[in-house]
Structure formats: C-alpha cells, structure tokens
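Colleague: sequence and predicted structure below; questions after.
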Amino acid sequence: MADPTADDVQRFIAQGLACTHLAVEGDGRHFFATIVSAEFDGLSRVRRHQRVYAALGDRMREQIHALSMKTLTPAEWSAEAVAPSHHPH
C-alpha cells in the first residue's frame, strides 16, 4: 500500500470530522495537521486528538506513521489568527 499524501490525510480527517479549517502538510510518513472543529468545544487536548484518531480509524495504524496536530475550536482559531504571538509556551 502506497504511503498517503498530505491531501489523502486531509481527506480522511474531513470524512470523519466536521472541520471549519483543515490543513495538512507532510511527506508520506510524517504529517502535521491544523484542525479547527466546533466538535472540539469543551474537550481537552487529549480528547481532541482521540477524536481525530477516531476519524482516521484503521488508517492511523496502517498507513499514517506519525501525525502531529494542532486542534483548535473556531473561537481559538480566530484568537490565534488575530494574535499568534500572544500564546505562552
């Protein structure tokens, strides 16, 4: 089975999770996704990631070897777009 492209991963996530913004970058083995979904409201970062893994299902184990993600609610995304340098690390 061929390694998935960033577009494939983006499509897989979008099929299983309603997103208001979704961007995936990657090289076929390692991916970074920025995922904005109203479904993340009230969820911890761990629960958000679990929700994305659930959307990816078996593909996560079989095809996607490494996925880093930033998971935001629409409100968090708006705040970050306005002031990305104000987030404490």
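Modeller: Done, it's in.
Colleague: okay, CA-based contacts and neighbour counts for the rest of this
Modeller: Will do.
Colleague: just the helices from this protein, written as ranges.
Modeller: 6-16, 45-56, 58-62, 74-82 (DSSP state H).
Colleague: reformat these as CSV; add distance to residue 34 and mean neighbour count.
Modeller: Below are the helices of the chain laid out as CSV (distance: least, C-alpha to C-alpha, whole Å; neighbours: other C-alpha atoms under 10 Å):
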stretch, distance to residue 34, mean neighbour count
helix 6-16, 10, 18
helix 45-56, 11, 16
helix 58-62, 16, 13
helix 74-82, 10, 14
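Colleague: and here is the other one:
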Amino acid sequence: MPMAAEDIVGMITAALPGAEVEMRDLAGDNDHWAAKVTAPQFAGKSRVQQHKMVYDALGGNMGGVLHALQLTTQVPTSEA
C-alpha cells in the first residue's frame, strides 16, 4: 500500500521539529512524490547530508512502501 503524504510529512516533522514540508504527487498514484523540506537543522550541512537526514527520518520506508521521492532541501531564510 502506498504511503500517504500526511504520513511522510509526519515522519519528517517528527524527526526535524520546525521543518516545513511541501508535498506534490508526481504521478497521481500516491506512490511517486516530490517533497520540498525546509528545516533549520540543515544549516551548515551539505545537500547530501540534508538528504540523508530526511531519508533517516523516513526510516526503512524508502524503496519499500515509499517507492519514489524527489527531494529538495533548503535552510529557511531569515525574515527581516
């Protein structure tokens, strides 16, 4: 059974408190997702490290119930 967007968001925000997660269904099948994750924990981390933090948050679901995830990560910009 595919993984619902709210489940993915919940796992990411549980591991990265304060993260903002935007989900987009790429194929209309609830199985191929694009996620944009903005989290303060990414500050000072490389893109690879940021992606690993998100994959770690998803546990063993990548490649299993979560078939495909196109991931974009960024550090929040400070608002003046």
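Modeller: Cool, got the structure. On a predicted model such as this, the values are computed, not experimentally measured, just so you know.
Colleague: of all the helices of structure 1, which lies closest to residue 33 of structure 1?
Modeller: helix 6-16 (7.9 Å; C-alpha to C-alpha).
Colleague: so which bit of structure 2 is the closest one matched to?
Modeller: Mapped onto structure 2 using TM-score structural alignment, helix 6-16 of structure 1 spans residues 5-15.
Colleague: mean per-residue distance, the matching stretch to structure 1?
Modeller: In the superposition against structure 1, stretch 5-15 of structure 2 averages 1.4 Å from its aligned positions (mean C-alpha distance after the TM-score superposition for structure 1).
Colleague: which residues are in contact with that stretch?
Modeller: With C-alpha atoms under 8 Å, 6 or more residues apart in numbering as the test, stretch 5-15 of structure 2 has contacts from 19, 20, 21, 23, 30, 54, 57, 58.
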